[in-house]
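Peer 1: No letters, just coordinates:
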């Protein structure tokens, strides 16, 4: 059973605050993506009337980055997220406590 200490509440608050900041950053990036890609699409149509849809290259490249940002912001990455980091740190600390004279690489 885990007690809700002041330190535990502060840690949970800081983690939640960090996650909200990541979400806010993602939504801001999404708005800029929509506005800028819409502008590029309009510019593409204005200059060559879709004969070559070059704006899709920018949309695709930036979209890939946006997907990775969403994965991080909404904690969709099942591997190597914050809980994985915390478990790994605890595991390594426990290992060092068990074998204090050995160093791992």
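Peer 2: Arrived safely, thanks for sending. Only a predicted model underlies this, so the values are computations on that prediction, with no experimental measurement involved.
Peer 1: CA only for contacts and neighbour counts going forward, please
Peer 2: Noted.
Peer 1: Is residue 53 in a helix, a strand, or coil?
Peer 2: For residue 53, the assignment made with DSSP: H, G, I helix; E, B strand; the rest coil gives coil.
Peer 1: cool, residue 97 as well?
Peer 2: Assigned by three-state DSSP, the conformation of residue 97 is helix.
Peer 1: Number of residues surrounding it?
Peer 2: Applying other Cα atoms under 10 Å, we find 11 residues neighbouring residue 97.
Peer 1: what about versus this one:
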């Protein structure tokens, strides 16, 4: 049986994971907004139209590449794994327990 202390430690760990993700997300938005804003202003000062300045690859490259990292951080934090679901884990556990029992029974 699990004690309240163990439950609390697990809950605290989960909260730390969530805080880490949300801090990462806030930093992502703030830094990318600042970088993109500076890039757009610099492009406008170089004579580009607002549309040209906005749709420059460099304006959104950081958003995209860092966004991949945010995506995987979110998948890990929120336990969103389409390949290794809880059902898959339970089937594998049952499979290995059954195999172990067969091996044990073989030598009885």
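Peer 2: Thanks, I have the structure now. Quick caveat: nothing in here was measured; it's all calculated off a predicted structure.
Peer 1: Have a look at the second structure and report its longest helix.
Peer 2: Taking DSSP state H as the criterion, the second structure has its longest helix at helix 4-45.
Peer 1: so how far is that one from its chain's centroid?
Peer 2: 11 Å (Cα atoms, centre = their mean, to the nearest Å).
Peer 1: what packs against it?
Peer 2: Applying 3 or more Cα pairs under 8 Å, 6 or more residues apart in numbering; DSSP states H and E, we find helix 4-45 of the second structure packed against helix 50-54, helix 57-77.
Peer 1: Check which helices and strands the shortest one is in contact with.
Peer 2: In this case it means helix 50-54 of the second structure. helix 4-45.
Peer 1: Next, find the distance separating residue 43 of the first structure from residue 52 of the first structure.
Peer 2: 12 Å (Cα to Cα, to the nearest Å).
Peer 1: I meant residue 61 of the first structure, not that one.
Peer 2: 17 Å.
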